Structure formats: structure tokens, C-alpha cells
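Trainee: dropping the sequence and predicted coords here.
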Amino acid sequence: MAEAEQSRLPGYLHLLRTGELERRADRALEVLRDCVVCPQECRVNRIEGEEGFCRTGLQPRVSSYSPHFGEEPPLVGRYGSGTIFFAGCNMRCEFCQNYTISQCGAGAAVTCEDLAEIMLRLQERRCHNINLVSPSHVVPQILRAVAIAAGSGLSLPLVYNSGGYESVETLRLLEGVIEIYMPDAKYGRDDVAWELSHAPGYTGRMQAALREMHRQVGDLVVGSDGVAERGMIIRHLVLPGNLANSEIVMKFIADEISRDSYVNVMAQYHPAWRAAEGGRSPVLAALQRPITAREYEYAIGCARESGLSRGFP
């Protein structure tokens, strides 16, 4: 194999050859015995089927998988991003637009062998990558599935598509396995993160996670075909009344991650799940409308004023 072609292969193939991928999967699965895979740190024994905040035991649940064309252009390319939607979540966002999957558990339990087969099917459909949606609570199972799939010919880059509420210790198990990180940077204040997503200490955890992700993969690198090869895409959803504190988030990204960060400032907020039901608090009451054009323009302005220039709409 030519040297240039080898350099494009995902890092997990090297880890597979050295046996490190299996060792990482073994270490990660042991964490499930007293689960601290994510910052909720429930300490339940998921090996024995106990469920914590994420409502997931040993087996991951998959809601759907398919080529997806609604993601960021560098992920979609011509043939789509091979998305796998995991049921359950380590946050409980009051406005979640996928709440039937994240909160109501819509999906079927699968073995790691099944998950590996799903990855291989998406590769057969010529997807440009394997896009793991809401993976934070099932990292050990993903590592095992990748080891199985890589041994059977998987060679696509993996995308880690998460809410940004991560354990750095867990992320370190993914070094060399994930080529593209796509975290949310949801909030600039912990009190809002708690009320809207039930994620204690979100801002500190998110910031530490983005630093670790960027250390591993750097800024987004796009090939001559316009498809992402490696790096990080950061998502930020604009909320009504600037509840997300966009100015804080953008300043952090620019000053402490990179001014070359690719940032998708998203405008698709609409009241969903509990946010559509009405205000149990002033914060929730503020979520009962879509954002305005002015609110979106403010978030874009925050990004530009912070020195960011890649991504946006």
C-alpha cells in the first residue's frame, strides 16, 4: 500500500494491529462495573444490567442507522454520513428535538457484534464516515464494536457526535480511535445548563472535553473532495433570549481552543418536548418560542468578534 494511502487510514487500524484497541475495549468495559463513563458518575453496575441516568445497561440501544444528508457539508459529501443514533443520553435537555430517542428510549438493544455489523453495512453503502450520535454513555461498547468491525474490514473515519458533556478519562480511551469529534458547546453558564439539561458542572466538563478533543485531532482538515478527514467541528445552538450565553461560548472557543475552529452556529431551535408544555420556571417559559433573526445574528456576531471565521451557518 502506498504511503499516502496508508496515512489516510483511520488510527484504529494501527491500534488493532498492535492489540491496543482490544486492551482499550477491555479497560472501558470494566468501567461499567461501577459506571463513571460520563460526568453523571452514577456508579451503577451496568455489566449486571443496572441502569443509571442514561437508562442504558450493558447493551447499547440503537434507534436507527442510515446514510444521512442533513449533517454539516464536510461530513455529508456525495454519499452521506453513516449515522447511528443511540437511544438514551447523559443529559436531559428540556427542549430536546429527538426526545423520543434520547429520553423515551425508542430503539432496540444490540450486541457489540450487531453494532459492528451496522458499521460494516454503512460502509457497504459508501458512506464517508461512521457518525456515532449520542455516544457518551456507550463508549465501552463502541470500542468493542470497532475492534470487531475493524477486524472484518471497517476502514471509515469515526465521528463522535455528542452533547459535549464528557469525561476526559473516557475521551483518552478514544485517542487514535476517533478521527472527527463533533461536540456541542451548549451553554456558557452552569445554572442554565442545570435547569435546561440537568447536567451538573456542564461548562467546566464541556470546556475540558473540547480541550482534550482538540489535543487529539486538532482543527478540521478537509480533503480535496470537500469531505472531512480529521479534526473537530463544534456545534452551538442559539436559544431564545440568549440563554446559551453565546458570547461566553464563542470567546472560550476562540481564546482556548483555536481561532481556526470550525463552528456551526445553529438556528433550528423550536419548542419541543417539555419546553413546548409551558413554564414551570421563567427560564423554561422563555423557551416557548423560536429564536428571532436578531438573536441569531447576535450569536454570529459574537463568533466574528471573537476572531472565529470557519463554519457558521
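Mentor: Arrived safely, thanks for sending.

Trainee: could you use CA atoms for every contact and neighbour count after this?
Mentor: Noted.

Trainee: pretty sure G164 sits in a strand.
Mentor: No. Read with DSSP: H, G, I helix; E, B strand; the rest coil, G164 is coil and lies in no strand.

Trainee: list the contacts for L16?
Mentor: E22, A147, A150, G151 (CA atoms under 8 Å, 6 or more residues apart in numbering).

Trainee: helix or strand: which one has it?
Mentor: Here L16, judged by DSSP states H and E, is contained in helix 11-18.

Trainee: one more structure, for comparison:
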Amino acid sequence: MIFGDKNQMNETDMILHLMEACRLCPRECDVNRLEGKKGFCGVDAKVMVARAALHMWEEPCISGKEGSGAVFFSGCSLGCGFCQNRRISRGQCGKQITIEHLVDIFLNLQEQKANNINLVTAGQFLPQVAEALKRAKAQELHIPVVYNSSGYEKAEMLKMLDGLVDIYLPDFKYMDPELAGKYSHAKDYPQVAKLALEEMVRQVGMPEFDSCGMMKRGVIVRHLLLPGHVKNSKNVLKYLYETYRDKIYISMMNQYTPMPAMKDDPQLSRKVTDREYERLINYAISLGLNNGFIQEGETAKESFIPEFDGEGV
């Protein structure tokens, strides 16, 4: 049972109750996930996790030498056509677990010396994750908590995480509504992501690092350059820099990996060229952007896609 008597609901129970006609994400499907129905995200109300293990492929200040304690949740409210994690993003693999099991996963990752707990695409389970974090912190979870998302989040729902998340790691994929509609069926993505990011920055404030350079608090916004769409990427960087300056870090990614679903697309059926990425980096420099991360070498390889084999779950 996910929540008890309606007359004895706590705050988390009341939010969970919204899943009877789910409106947690901007899709606002209105389906009863508590009865096992699935919305756009591809999952019902039972928490589903595909992998929980030390992860080395985040930004250096997140992974460090020990690794980030990444918990990959099944399902996704955005569902990009070019997604490299399609098996889990469409809810096709993963293990259903209880909130208490999720607490144990967090604490086990801390025991493995993870630098942080990294919640990867957890938005479809926001109330359950918030409750698990509260319980874990009561059981001495003390490492930072990272919320790693597509950026397609309702700002009012993110308020559930206020005081529970230390680092936000959202994507900001599109400034072009038409592009967002074409590849993610979400023309409202730019406005939704702007409001979500505003709430994230409000919650955690200015970036903070420890003496080893590991991030302890703050926001890193990721932007994945799509082949043939440098203009969209420049507009994303311009908005982020002019709006937030040194309040956030920006991670500019060239690791787009062509997936089978994009084989007939004239642009997304290929990798990003060195020239395209250089143009983006040069533009960032011209803006005056200092708080940023870039990728070097050959990163667009499927070997960077984890095995979603239930490890750690």
C-alpha cells in the first residue's frame, strides 16, 4: 500500500494522492497510476530502479575518483526520440522496489564511499523519492544528494525536494520550441525548463566546493549539442549565461550517440563534428563564460551507456 487512511495523511501522502490522477510532470496525463495505469512516463506508481552503482562518467566534481552513487530510475516524462537510455526511459526494464528498499540503496552507496547520491531521472517518482530521502537522512545519510534530470519538470513539484537535494544537475535541451516538439513532443520545453531551473537555483543557491574540488551544493546545467543544431545550442548558452552568470555551472556536451531510432533522420543519424563543437565552445568563450565544463576526446560511444542489468538493486 502506497499511502494509508486519507484522514491520517502526512504531507508526502497528500502529494502521492495526486497520482490517482497524475499531474506530477508537465504532461499532466491524469491517469490513475496508483491502480497500475501508466502515463506518458511509462511507469505506474511503484518505484522502479534499473541500476544503482558507483558511476564514473559525470562531471569531475560529481564523480571524483570514488564515483557518484548513481540510482537509475525507470521511466521518463520527456521521452526524447534520440534517447540513448531508451530501455529504461520507456520503463522496459528495472525492478520494482519499496521506499524502504530505496533507503537501503542510498545507505549502501554511502557505505561504498560514493561521493554523493545521484538520482537519475527520478521525476516520475518524486513523492516516493522525497520520502526515501527523509528516511535516509534520519538514518545518517550525510553525503550530498544530486538530482539529475531532463529539466522537463514542474517547478511547483520540485518544491518537494527543498532541503533534501544539495546539487541539481538538469539538462537544458532546447530553446527552440519547434525542435523540442520534433524530437521530444514537448513544444513547451523551453518555458517549462526555465521555470524549473529558476526553482532549482532558488533552493540551493551559489555553487560550493570542498577542498578537493568536489561540489557540495549548487547547480550544473547540462546541454547536449545535437548534430546540425549549433544555433539552438548557442541560444541555450546565451540564455543561461545572461540569466545566471556565476550562479550556475554549464556543462557543454558533445557525446551525442546516434541510436537506431534516428537512422533515417538527416541530421541526428550522425555524430557531432569537431567543427560543430568548436563553434559552440568558441561562442561560450565570446560570451565570457568561465564556470563551465567541456568534453575532450572521443565521447560519442555506446560504451558510455551503462548496463541496466539490475546491479545494486
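Mentor: Right, received. Where do you want to start? Just so we're clear, the structure is a prediction, and the values are computed from it rather than from any experiment.

Trainee: helices - which of the contacts of L16 of the first structure land there?
Mentor: E22, A147, A150, G151 (DSSP state H).

Trainee: so which of those residues is surrounded by the most neighbours?
Mentor: A147 (27 neighbours; other CA atoms under 10 Å).

Trainee: what's the spacing between it and N161 of the first structure?
Mentor: Distance of A147 of the first structure to N161 of the first structure, computed by CA to CA, to the nearest Å: 19 Å.

Trainee: what's the answer for A267 of the first structure, then?
Mentor: The spacing between A267 of the first structure and N161 of the first structure, counted by CA to CA, is 18 Å.

Trainee: compare the two and say which is more crowded by neighbours.
Mentor: Between A267 of the first structure and N161, N161 has the larger neighbour count (other CA under 10 Å), namely 23 against 19.

Trainee: ok, now which ones touch that one?
Mentor: N161 of the first structure is in contact with N131, L132, V133, S134, P135, Y181, M182, P183, counting by CA under 8 Å, 6+ apart.

Trainee: I'd like to know how far whatever residue of the second structure lines up with it sits from G75 of the second structure.
Mentor: In the second structure, the residue paired with N161 of the first structure is N148, using TM-score structural alignment. Counting by CA to CA, the separation of N148 of the second structure from G75 of the second structure is 14 Å.

Trainee: and if you look at L161 of the second structure?
Mentor: 19 Å.

Trainee: what does R135 of the second structure give?
Mentor: 23 Å.

Trainee: more neighbours, the two?
Mentor: G75 (33 against 17).

Trainee: which residue lines up with that one in the first structure?
Mentor: Residue pairing (TM-score structural alignment): G75 of the second structure is matched to G88 of the first structure.

Trainee: can you show me the strands along the stretch 151-300 of the second structure?
Mentor: Using DSSP state E, counting those that start in this stretch, the strands of the stretch 151-300 of the second structure run over 167-170, 208-209, 215-224, 249-253, 292-294.

Trainee: picking up where we left off before, considering the contacts of N161 of the first structure, which possesses the most neighbours?
Mentor: N131 (30 neighbours).

Trainee: distance of the counterpart of it in the second structure relative to K137 of the second structure?
Mentor: Alignment note (TM-score structural alignment): N131 of the first structure maps to N118 of the second structure. In this view, N118 of the second structure and K137 of the second structure are 15 Å apart by CA to CA.

Trainee: what's the answer for L226 of the second structure, then?
Mentor: 38 Å.

Trainee: just F293 of the second structure next, same as before
Mentor: 30 Å.

Trainee: of the contacts of N161 of the first structure, closest to I233 of the first structure?
Mentor: I233 of the first structure has its nearest neighbour among those in M182, at 4.7 Å by CA to CA.

Trainee: check contacts around that closest one.
Mentor: Residues in contact with M182 of the first structure (CA under 8 Å, 6+ apart) are V159, Y160, N161, S162, M232, I233, I234, R235.

Trainee: what's the counterpart of it in the second structure?
Mentor: Using TM-score structural alignment, M182 of the first structure lines up with L169 in the second structure.

Trainee: L32 of the first structure contacts N45, doesn't it?
Mentor: Yes. Between L32 of the first structure and N45 a contact is recorded at 6.0 Å, counting by CA atoms under 8 Å.

Trainee: right, I'll leave it there.
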